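Colleague: Pasting the sequence and the predicted coordinates here, then a few questions.
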Amino acid sequence: MSNLSPVDRAKFIAARRACDYVEDGMKVGLGTGSTAAWMVRQLGEMVREDGLRIKGVPTSSRTAHLARETGIEVISLDEAKWLDLTIDGADEFDGDLALIKGGGGALLQEKIVATASDRMVVIADAAKEVQALGAFPLPVEVVPFGWQTTKALVEETLAGVDVLGREATLRISGDGPYVTDEGNYILDLALRRIGNPWQTSLVLNQIPGVVENGLFVDVCDVVVIGRPDGVVEVRDVENGASTQRVDILGEDANLFADE
């Protein structure tokens, strides 16, 4: 691990700590993104080497492929019906554990899976924490039909919401629009600051053509924040504002030693 950047070290540490929440026999939602990928690999190692028995419900085709590669049994949400736990990353989180997600384009499946779980654990590096959401562009998934009209409606509607910006940009991949696993497009909203995430989410989802938005409010239960030095900070909504720091490198002091 000595060749990892400080940010990747932090992501790895957070992912490793979050795997402590996974118990034998659980049905686990598997998030999408660079931080979640560390978690999937770690769980796969626990399946192969420790005999952990879990069933994983992936939030994207990319995660499904990675989970199968690492040896995790993959099932659909319809097969699982309900999940014990979902572990996923975030693009931003605030002091209330409200999130912006969807930078990886999987916000719809991520939100469905997260809300079908007893608990949602978010893994992140410290740079993802903000005082107010909105610096990261807010992804909004829209149906392709009439997307330009939907875009105009979104920008018009934002005039009545407590945000600092209203510009919506169609996400591009290659020579055309980025297409989600569900066949939809994504608008990225440059809001700069979101004064009321709950209201903003509610208003956006009432616009015809909008499928879902990347604001996760009252969904996350725990945030695990990794740091490059191996220290993790755990924030649990059930314990109010309490925090704990766990130096997991104390158990394996040479985890990042040069080989």
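Modeller: Arrived safely, thanks for sending.
Colleague: switch to C-alpha atoms for all contacts and neighbour counts from now on
Modeller: Fine.
Colleague: Distance check, the closest residue in space to residue 147 that isn't next to it in sequence against residue 155.
Modeller: Among residues not flanking residue 147 along the chain, residue 209 sits closest, at 7.1 Å (Cα to Cα, 6 or more residues apart in numbering). Computed as Cα to Cα, to the nearest Å, the residue 209 to residue 155 distance reads 13 Å.
Colleague: ok, those two, which is more surrounded?
Modeller: Remark: of residue 209 and residue 155, residue 209 carries more neighbours, 21 against 16, as counted by other Cα atoms under 10 Å.
Colleague: In this structure that one contacts residue 152, no?
Modeller: No. Contact between residue 209 and residue 152 fails when scored by Cα atoms under 8 Å: they sit 11.0 Å apart.
Colleague: so where do the helices sit in the stretch 1-150 of the chain?
Modeller: Using DSSP state H, counting those that start in this stretch, the helices of the stretch 1-150 of the chain run over 6-18, 34-50, 61-70, 77-80, 107-115, 147-157.
Colleague: which residues touch the residue nearest the centre of the chain?
Modeller: When Cα atoms, centre = their mean is applied to the chain, the residue found nearest the centroid is residue 89 (3.3 Å). Taking Cα atoms under 8 Å, 6 or more residues apart in numbering, we find residue 89 in contact with 31-36, 101, 122-124.
Colleague: which of those has the most neighbours?
Modeller: residue 31 (34 neighbours).
Colleague: can you pull the contacts of the residue nearest to it when sequence neighbours are not counted?
Modeller: Closest residue in space to residue 31, ignoring its immediate chain neighbours: residue 88 at 4.1 Å, by Cα to Cα, 6+ apart. Going by Cα under 8 Å, 6+ apart, residue 88 touches 29-33, 35-36, 120-123.
Colleague: Please tell me how far residue 88 sits from residue 135.
Modeller: 20 Å.
Colleague: returning to what we had before: residue 96: which of the contacts of residue 88 is nearest?
Modeller: residue 122 (12.9 Å; Cα to Cα).
Colleague: Next up, a structure to set beside the first:
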Amino acid sequence: MTGELSPIDKAKFVAAKRAAEFVEDGMRVGLGTGSTAAWLVRCLGEMVREDGLKIRGVPTSTRTADLARDVGIEVISLDEAKWLDLTIDGADEFDSNLSLIKGGGGALLQEKIVATASDQMIVIADAAKEVEHLGSFPLPVEVIPFGWQTTQALIEETMVSMDVMGRQTSLRMNGDRAFVTDEGNHILDLHLGRIGNPRQMAMVLNQIPGVVENGLFIDICDQVVIGYGDGRVEVRDINAGTVSEGRVDFVEDDNLFKDI
């Protein structure tokens, strides 16, 4: 039941519930990865089961694919879809320009590919994810396993000339082993504190040999849906320059919460 959810989880839920309203019958929808995106998948699954919504989902990770199938969403590959009407995903941070840091869940490569293959990207987040400057959240960088320590050294050397507060990097771990992405790569987390020029950072990182992709999403997000623990929701559209507010009511016996 919703009464058992923390304020943060309530905020994530209302953002996901509001964003689900942008999904229309017949759409090909990119499905993000992470705790907030999981609420979105559950909301869409309910719309498929209860309202007869017909969509095809392109997941950004095996975790999301499994959840989507479990809730009744038809899952297809990006190659099958060719192009998407909409992608809805979470973010680890976003700023006033709707630039993002993503990759906390380890799926940044598929997330960026899917998002850029969409007519529109909507980010769903709780209010705590908004920052004045990106960088408090460690920036994930996906690297190939071969020579990853050399790649790490090159990244640290490059950071000396960048507008950042810190330059510490760490290999993401899964227990006592290196974390492995769906593509078989590793992730280096960059503890930068503040990124003065995210656009420059994104371009520079991707020029370093061994780097597959970075977690900076620049000029990709079109709208952000911000949820609050009291049910309030704010929608910002960067293209239209509009901000709208509303509220999502909680339903205590909602099937979405049966496994909470």
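Modeller: Thanks, I have the structure now. This structure is a prediction, so every number in the text was calculated from the model and none was measured.
Colleague: one step back: how much space between the residue nearest to residue 31 of structure 1 and residue 119 of structure 1?
Modeller: 11 Å.
Colleague: Mutual contacts of these two, please.
Modeller: By Cα under 8 Å, 6+ apart, no residue touches both residue 88 of structure 1 and residue 119.
Colleague: Where do the strands of the stretch 101-250 of structure 2 begin and end?
Modeller: 121-126, 139-143, 168-171, 173-174, 177-178, 186-191, 211-214, 216-217, 223-227, 232-237, 242-247 (DSSP state E, counting those that start in this stretch).
Colleague: Show residues contacting the third one.
Modeller: Residues from elsewhere that reach strand 168-171 of structure 2, judged by Cα under 8 Å, 6+ apart: 152, 156, 178, 186-192.
Colleague: tell me the contacts of the closest residue to residue 104 of structure 1 other than its chain neighbours?
Modeller: In space, and not counting its chain neighbours, residue 104 of structure 1 is closest to residue 33: 5.8 Å by Cα to Cα, 6+ apart. Residues near residue 33 of structure 1 by Cα under 8 Å, 6+ apart: 88-89, 104.
Colleague: Count the residues that sit near the aligned partner of residue 246 of structure 1 in structure 2.
Modeller: Under the alignment (TM-score structural alignment), residue 246 of structure 1 maps onto residue 246 of structure 2. Residues within reach of residue 246 of structure 2, counting by other Cα under 10 Å, total 11.
Colleague: Quick check: the gap between residue 246 of structure 2 and residue 123 of structure 2.
Modeller: 17 Å.
Colleague: likewise residue 142 of structure 2?
Modeller: Shown here: residue 142 of structure 2 relative to residue 123 of structure 2, a distance of 21 Å by Cα to Cα.
Colleague: contacts for stretch 130-144 of structure 2?
Modeller: Here stretch 130-144 of structure 2 has contacts from 92-96, 100-104, 106, 108-109, 151, 184-196, 198, 210-216, using Cα under 8 Å, 6+ apart.
Colleague: do stretch 90-109 of structure 1 as well
Modeller: Contacts for stretch 90-109 of structure 1 (Cα under 8 Å, 6+ apart): 32-33, 59-60, 89, 122-124, 128-134, 136, 138-139, 141, 180-181, 186, 197, 211-223, 237.
Colleague: Buried ones among those residues?
Modeller: The neighbour count (16 or more other Cα atoms under 10 Å) marks 32-33, 59-60, 89, 122-124, 128-129, 132-134, 136, 138-139, 141, 180, 186, 197, 211-217, 219-223, 237 as buried among the contacts of stretch 90-109 of structure 1.
Colleague: Now do the same contact list for residue 113 of structure 1.
Modeller: 29, 57, 59, 77, 83, 86 are the contacts of residue 113 of structure 1 under Cα under 8 Å, 6+ apart.
Colleague: was I right about the first one contacting residue 85?
Modeller: Yes. In this structure, residue 29 of structure 1 sits in contact with residue 85. The criterion is Cα under 8 Å, and the distance is 6.1 Å.
Colleague: what is in contact with those two at once?
Modeller: residue 117.
Colleague: The two: which has the busier surroundings?
Modeller: More neighbours surround residue 29 than the other of residue 29 of structure 1 and residue 85, with 32 against 24 (other Cα under 10 Å).
Colleague: so how far is residue 186 of structure 1 from residue 72 of structure 1?
Modeller: 30 Å.
Colleague: er, residue 148 of structure 1 actually
Modeller: Look at residue 148 of structure 1 and residue 186 of structure 1: by Cα to Cα, they are 11 Å apart.
Colleague: Kindly report the same for residue 37 of structure 1.
Modeller: Distance from residue 37 of structure 1 to residue 186 of structure 1, by Cα to Cα: 22 Å.
Colleague: follow-up on the earlier one: for the buried ones among the contacts of strand 168-171 of structure 2, write the corresponding ChimeraX selection.
Modeller: A single ChimeraX command selects the buried members of the contacts of strand 168-171 of structure 2 (16+ other Cα under 10 Å):
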select :152,156,186,187,188,189,190,191,192
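Colleague: what sits against residue 222 of structure 1?
Modeller: Counting by Cα under 8 Å, 6+ apart, the residues that residue 222 of structure 1 touches are 97, 119-122, 234-237.
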